[in-house]
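1. Quick one: sequence and predicted model below, then my questions.
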Amino acid sequence: MAQRKNDSKNAFPLKTTALAAVVALIQGCAQTPPRQQAPSEATVAAHVAAATHAAATDLAPLLTLCKPAPAARPAQAELDKGLAAFIAKPAPPPGQAFDNLYFVGADWVSAWAIKTSDGIILIDALNTQAEAAALIEGGMRKLGLDPAQIKYVLVTHGHGDHYGGAPYLAEKYRARVVMSDIDWTMTETRLEFATPIWGAPPKRDVSVKDGDRITLGDTSVSMYITPGHTMGTISPVFDVTSNGQRHRAMLWGGTGFNFGKDVPRLDAYIGATQRMGAVVQSQRIDVLLSNHSNIDGSQAKLAALRQQPAAAANPFVLGTPTVERSLAVMGGCAQAQRDRFLLQ
């Protein structure tokens, strides 16, 4: 497939009046958050306790982030073995989460289709071409969607479980592949995780920065760069509707601490959770999604939607305070892990 010219200037109008504020926010994410105490076993325990309190019972799955993370990335053989095991798991059925949002993912990793008045914005593309064909294309058809309407494939970050199927979809449907400029550069220079299972990353196409938007038909998706999981992770924010009610959704683009002993990166992650907590509050974001269903419980929620009356409350709608607590849990666990590394 020939590489297409980047026309992001037209497709993604940046609010120029807010440019200075955007730059300041990005810089703020990269700075080390203030520390009240020197790292110690006591501060680790305090951060874990605060995260546990914020999680209560409903957000308990997020507390897996509070478990000690390895100081080194997995060896190649270990990575390949674990990835093959994940891919081998039977996929859940596709499902409709909102009037305009559909799940077309695998057991381990998710893909989401936003239906607009002028086509489909796909968020993430799973591990491989085979998964993209069976689960994204096949899932869409089962849900009454036409894969040929995919106009954009938004890759939340430059790891192969999210970009693996993107080259196939781009070539077959002429869909534009969107990724942050930071992560395009990473995939073009030195991949953080490389395995033949995923194949080559897509060719650079549409490059976005913090504050850019995808606008397709009646839908706009705002791009927030939330560094940490990768330094160019995108957490998109967009509107969804359910039973005639509009809700504001955020998909947290990268969650785990699988990058080894990297304290500045954890500091960036902490800063991103704090910054996005303020965004959640100001925009009244009340839906939190993930690209891994063990994080957002999407499989159980979709199963509940299939069983409950159409007029019942949508289990994906958490409320703004709960979305804020989710970010507090992730940020608190990151603080605990940062302090663990500083003690080593």
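-> All right, it came through fine. This structure is a prediction, so every number in the text was calculated from the model and none was measured.
2. okay, CA-based contacts and neighbour counts for the rest of this
-> Fine.
3. all strands of the stretch 151-300 of the chain, in order?
-> Ranges of strands in the stretch 151-300 of the chain, per DSSP state E, counting those that start in this stretch, are 176-180, 206-208, 213-216, 219-225, 234-242, 245-252, 287-290.
4. G332: which of those strands is closest?
-> strand 245-252 (15.7 Å; C-alpha to C-alpha).
5. quick one on the thing from earlier: looking at the strands of the stretch 151-300 of the chain, which is buried most?
-> strand 176-180 (a mean of 25; mean count of other C-alpha atoms under 10 Å).
6. Give me the angle between that one and strand 219-225.
-> 30 degrees (axes from the mean of the first three to the mean of the last three C-alpha atoms, to 10 degrees).
7. Which neighbouring elements make contact with strand 176-180?
-> strand 150-154, helix 166-173, strand 206-208 (3 or more C-alpha pairs under 8 Å, 6 or more residues apart in numbering; DSSP states H and E).
8. Second structure for comparison follows:
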Amino acid sequence: MPFFKPRARPPLRAEAVGEEAFRAGRRQLLALGCACCAAMALAPNPAAAQSPLVQQHLAAARAAAGDDLRAYLRLGEVAAPTPGLRSASPAELRAMATPPPGRAFDNLAFVGSRWVTAWAITTSDGIILVDAMDNDADAERIPDAGMRQLGLDPAQIRTLVVSHGHGDHYGGAGHFVRRYGSRVVCSEADWTMMETGLEFDRPDWGRPPRRDLAVRDGDMIRLGDTALEVMITPGHTMGTVTLLFDVRQGGRTHRAMMWGGTAFNFGARADRIPRLQGYIDATARAREIAARQNVEVFLSNHNVYDEAVEKLGRMRPGAANPFVIGAAATQRALTVMHECARATMAAWSA
């Protein structure tokens, strides 16, 4: 079973999501369709985009992105679009064929789609799965089947970490709970959100899982020889879970950060300013932590940002692992996110 340390808390509860909470959630922003890429759907304000402060932050983001991290500049589209950077729509991404699963490292496998990612972390005592796709059918068809293709047994999934409380990440949790008895981990804040009022909903998303294991900032999720350090990075949701852990390839170990929720998906909300400020603060803090821990691998749960599918396609025996971008590039990626958030704040405040 997963072990959480160091915070003490009251006994865990298992509560069903009520019908009224379900109906309330469905009413909220259903037309957006996509919780995680809603930032791309919000049209920039042409006048605000020309603000010197907006342009200053976008210039800083573009400088940090260089040629290798341009995918993260999609975040700046809320303030002003980046020339030549096109974003596929959520519908287009969902329609694409499922990419083959692949091992990014000896103990980390990509088992997701073009639209949303699931990551399998193998340990000496079973598997930790991060995120569960849109619904039970997708969970069985994509990560479950993908693990089998890689020689992994989905019945060994002891822990399912839900990075945040949006249905494209929790929707398939029921498949793993019912079939394999997996324990579900989410942040305290997002358990509460999923129980009391969903921020987004879609008719093709599965229902939120029942409350199981809750984590807070600084907790450790342990399974066998593996420990995942929990960072709560507010913004995308108030309880977005970002993970720090070691990945291994051959005899080498690298520190990885898996960012739990990237887009500014709260543009129409009344609390958008404090939400965005939370994101700004979280990316600044994450840069400091990544520098201290020498993070060389920066991952997302959406391929549109970390380009995991493309990196898997570039992997060659004996060659450098494209997922190891280095400590300096990790700092640059977080800087792009931070500066795009500050540009958006300047645009919204103009």
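-> Received it, and whenever you're ready, just let me know what you need. Quantities reported herein were computed from a predicted structural model and do not represent experimental measurements.
9. Following superposition onto the first structure, what is the mean distance for the host helix or strand of A91 of the second structure?
-> A91 of the second structure is located in helix 90-95, with elements delineated by DSSP states H and E. Once fitted to the first structure, helix 90-95 of the second structure is off its aligned match by 4.3 Å on average (mean C-alpha distance after the TM-score superposition for the first structure).
10. Tell me the buried residues in that helix?
-> Neighbour counts using 16 or more other C-alpha atoms under 10 Å place P90, L93 of helix 90-95 of the second structure among the buried residues.
11. Then stretch 300-312 of the first structure?
-> Neighbour-count burial for stretch 300-312 of the first structure [16+ other C-alpha under 10 Å]: K301, L302, L305.
12. How far does it sit from its chain's centre?
-> Centre-to-centre, stretch 300-312 of the first structure and its host chain are 24 Å apart (C-alpha atoms, centre = their mean, to the nearest Å).
13. same question, stretch 109-127 of the second structure
-> Per C-alpha atoms, centre = their mean, the centroid offset for stretch 109-127 of the second structure relative to its chain is 12 Å.
14. now swap in stretch 1-9 of the second structure and tell me
-> On C-alpha atoms, centre = their mean, the centre of stretch 1-9 of the second structure falls 22 Å from the chain's centre.
15. do the same with stretch 52-69 of the second structure
-> So, by C-alpha atoms, centre = their mean, the centroid of stretch 52-69 of the second structure is 22 Å from its chain's centroid.
16. Can you state the residues of the first structure onto which it aligns?
-> Aligned using TM-score structural alignment, stretch 52-69 of the second structure spans residues 42-59 in the first structure.
17. contacting residues around the matching stretch?
-> 37, 60, 62-63, 66, 325-326, 328-333, 335-337, 339-340 (C-alpha atoms under 8 Å, 6 or more residues apart in numbering).
18. From the residues you listed, list just the buried residues.
-> Buried, going by 16+ other C-alpha under 10 Å: 60, 62-63, 66, 325-326, 328-333, 335-337, 339-340, out of the contacts of stretch 42-59 of the first structure.
19. So which of the residues you listed belong to helices?
-> 325-326, 328-333, 335-337, 339-340 (DSSP state H).
20. Make JSON lines out of those residues and add distance to S8 of the first structure.
-> JSON lines is the format used below for those (distance: C-alpha to C-alpha, whole Å):
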{"residue": "R325", "distance to S8 of the first structure": "34"}
{"residue": "S326", "distance to S8 of the first structure": "32"}
{"residue": "A328", "distance to S8 of the first structure": "33"}
{"residue": "V329", "distance to S8 of the first structure": "34"}
{"residue": "M330", "distance to S8 of the first structure": "31"}
{"residue": "G331", "distance to S8 of the first structure": "31"}
{"residue": "G332", "distance to S8 of the first structure": "35"}
{"residue": "C333", "distance to S8 of the first structure": "35"}
{"residue": "Q335", "distance to S8 of the first structure": "35"}
{"residue": "A336", "distance to S8 of the first structure": "38"}
{"residue": "Q337", "distance to S8 of the first structure": "37"}
{"residue": "D339", "distance to S8 of the first structure": "39"}
{"residue": "R340", "distance to S8 of the first structure": "41"}
